[in-house]
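Enquirer: okay, here's the prediction I keep looking at, along with the sequence it came from:
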Amino acid sequence: MPISKQYLKSKPECKITFNLPAKEADQVELVGEFNDWKPAKLKKYKNGNFKTQLNLPVDKAYEFRYLVDGQWQNDPAADAYKWNDFAGDDNSVVSV
C-alpha cells in the first residue's frame, strides 16, 4: 500500500507512511508543502520499496511529489491530483 494513515488519539495529527515501490531506483526523495518543497530522502528496503513517515496536522490537504532518480513522479495511490501551473503537471494530494 503506497500511502497509509494512522490518526493519533493524543493530538490532532495523522502519521502518514509514504511507501513507493521502485525496485530499479537508486534514490527516491519526497517533496511537498509539508517540507517547503525541499527534497527528503526515503529509506530503501530490500523489497525495493522506499518509505518514510511524517506526522501531519489534520483537516488539511497537502500537495507532494516524488523525485525518483531525479525524475518527478506522482503517487498512484494519492487521494487526489491538483494541477500546478509552475510545474506544468499535476501534483499528488494527501488529505488528512
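Expert: In hand now; what should we look at?
Enquirer: can we go C-alpha only for contacts and neighbour counts from here?
Expert: Will do.
Enquirer: show me which residues of stretch 56-67 are buried.
Expert: Under the neighbour-count criterion of 16 or more other C-alpha atoms under 10 Å, stretch 56-67 has 56, 61-67 buried.
Enquirer: here comes the other one, which I'd like you to weigh against the first:
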Amino acid sequence: MSIKKQYLKSKPICKVTFAIKPEDEATQVSVVGSFNEWNSEANPLKKLKDGTFKGTVDLEKDKSYEFKYLIDETVYTNEAEADALAWNDFAGAENSVLNV
C-alpha cells in the first residue's frame, strides 16, 4: 500500500495517488472517504497487471480527510502509510487519515 502526494503550484490542489495490492485476489477496489461522501462508485482504482490497484484523486490543500479502501464491495481496509488514524463511532473502527 502507498500514498503519493503531488502539490500543484498553480492551484490549491494536491494530486493524491492511492495504490494497494490486496492480499487475496480482488476484482475491484475503490477509495472511499470524507472527500467523496464515502461513495464506493466515485473513485474506483484501476487494476494493474501485477495485481495492484491504483488511482489519483484531486484534493483541496490544507485539509484532512478520513478514508479507507473498499475491496470487492465487502472488505474495508486502512492504509498502512496513512498520516494518522482516527476513531469513527459510526463504524466502530478506525479510519485512515490523510493530511494535504
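Expert: The structure has been received and is ready for your questions. Keep in mind it's a predicted model, so treat the numbers as computed, not measured.
Enquirer: that older thread, and the buried residues of stretch 56-67 of the first structure as TSV, adding secondary structure?
Expert: Output for the buried residues of stretch 56-67 of the first structure, formatted as TSV (DSSP: H, G, I helix; E, B strand; the rest coil):
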residue	secondary structure
Leu56	strand
Ala61	strand
Tyr62	strand
Glu63	strand
Phe64	strand
Arg65	strand
Tyr66	strand
Leu67	strand
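Enquirer: which SS class is Glu79 of the second structure?
Expert: Under three-state DSSP, Glu79 of the second structure comes out as coil.
Enquirer: so which of the buried residues of stretch 56-67 of the first structure comes closest to Pro12 of the first structure?
Expert: Distance to Pro12 of the first structure, by C-alpha to C-alpha, is smallest for Leu56 among the buried residues of stretch 56-67 of the first structure, at 8.6 Å.
Enquirer: out of the buried residues of stretch 56-67 of the first structure, which is nearest to Thr17 of the first structure?
Expert: Nearest member of these to Thr17 of the first structure, counting by C-alpha to C-alpha, is Leu56, at 10.7 Å.
Enquirer: what's the counterpart of the closest one in the second structure?
Expert: Matched to the second structure by TM-score structural alignment, Leu56 of the first structure sits across from Leu59.
Enquirer: likewise Asp75 of the first structure?
Expert: In the second structure, Asp75 of the first structure lines up with Glu79, judged by TM-score structural alignment.
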